[in-house]
Each structure stands twice: as structure tokens, then as C-alpha cells.
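A.B. asks: Have a look at this prediction, sequence included:
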Amino acid sequence: MTVLAPDYQCILGVLEQQRSTGHGPLRAKEIAVELGLDATSAKVEGLRSKARRPAERGWLLLEASGAFSAGRRTVAVPDVGSFA
């Protein structure tokens, strides 16, 4: 996780803590509150944008409901023989 920028590490840290205590996914507003940010639209939208980036790269999961959770998504790796 240290390869990520500090903002992303904080988001993943909150989600890891939620998972370790048995809680489910969090919405962007809930993550903002956990990080001590104001729950204003600007802060929440900025955090949602930052959370989507690691979700797109498989570092965390974006649920269908729009909530985020810790975990890695399986990424398909092409067969080595297919490059021949």
C-alpha cells in the first residue's frame, strides 16, 4: 500500500479498518466523515473522485450501490502463449 499517494493510503486505511471490524462498504460521505473532512458537496465529490481511481485499478472495490470497500478485484492476465 505504500506505493500509493498519502491521500489514497488514507482512504484505503479507513476501508481496511471498516472491513477488519466487520462493517460493510462506505459511501464517499461516510469516508469523508471518518477522515475528519467536512461533509460538504465539494469535499465529498473530491473524495469520491479520489476513491474511484484506486477502484478502477483494482486496489479497492466499488459496489453497485456506489459504496466503496477494501479488497482487491481479480484482474485477468493474458496467456503468455497468446503473444506469439
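C.D. replies: Thanks, I have it.
A.B. asks: going forward, measure contacts and count neighbours with C-alpha atoms only.
C.D. replies: Noted.
A.B. asks: Around residue 49, count how many other residues there are.
C.D. replies: A count of nearby residues for residue 49, using other C-alpha atoms under 10 Å, gives 12.
A.B. asks: Name the helix or strand for it, please.
C.D. replies: Assigning secondary structure by DSSP states H and E places residue 49 in helix 41-56.
A.B. asks: in that helix, what's buried?
C.D. replies: Under the neighbour-count criterion of 16 or more other C-alpha atoms under 10 Å, helix 41-56 has 43, 44, 47, 48, 51, 52, 54, 55 buried.
A.B. asks: take a look at this one as well, against the first:
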Amino acid sequence: MAIVGHSRIRHLALPERSRRSLQRLIETAPDEWRLLFVRDSRDRRWTLNSADLQYTAMFAPAAHTLELTFDIFSTEFPCWKSGWQIS
């Protein structure tokens, strides 16, 4: 996976359906979600959501320069969806 961008969004700014989906995956919803936009080895786009702000911030400066395997992200990014999406 290659990181191609990053973003953040407040939990309460998400549509209700998205908030419920994300909250089912973690114990307590954060005030803000961090997002990484990545491409996999087949050039498919993915959005990875994380409540761990510091962990995600480590990767933001490395966008376009890191190639990582998905298992690195699976614990810190409990939710992912195809395409590049903020909501």
C-alpha cells in the first residue's frame, strides 16, 4: 500500500450512518477521525480511518514515499472502505 494523502474529520460532522458504522468498531468514538488515502498493489483506492491521531500523524509526512503492507495498519485503522471518501 502506498499512502497518497491524509485528512481529518470531526466525528459529529459525519453522517449518522457513518458515525454508527465507525463507532461499532471501537469502544469510544473520538472527537476527530484521521484518514489516510492509500493505493494498493492493484492501484485500487482505499480510505483508512483511525481514532489514533498520533499514529496517523506519523504517516502523513511520508505520503508518496512509503510502501507498507496492510497488516501494519489493520490494528490502528479499524475501518476502511474502497475509494477515497471523507464520509
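C.D. replies: It's in. All figures in this text were calculated on a predicted structure; none of them were measured in a lab.
A.B. asks: Let me know the TM-score between chain one and chain two.
C.D. replies: Superposed pair, TM-score by TM-score structural alignment, normalised by the length of structure 1: 0.25. Supporting alignment: 45 aligned residues with a C-alpha RMSD of 4.6 Å.
A.B. asks: And the contacts of the helix holding residue 49 of structure 1?
C.D. replies: The contact list for helix 41-56 of structure 1, computed with C-alpha atoms under 8 Å, 6 or more residues apart in numbering, reads 7, 8, 11, 28, 29, 31, 32, 37, 60, 61, 62, 68.
A.B. asks: Distance-wise, check residue 20 of structure 2 relative to residue 50 of structure 2.
C.D. replies: Distance of residue 20 of structure 2 to residue 50 of structure 2, computed by C-alpha to C-alpha, to the nearest Å: 15 Å.
A.B. asks: Compile the buried residues of helix 41-56 of structure 1 into TSV and extend it with columns for distance to residue 15 of structure 1.
C.D. replies: Formatted as TSV, those follow (distance: C-alpha to C-alpha, whole Å):
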residue	distance to residue 15 of structure 1
43	18
44	16
47	13
48	13
51	10
52	13
54	12
55	12
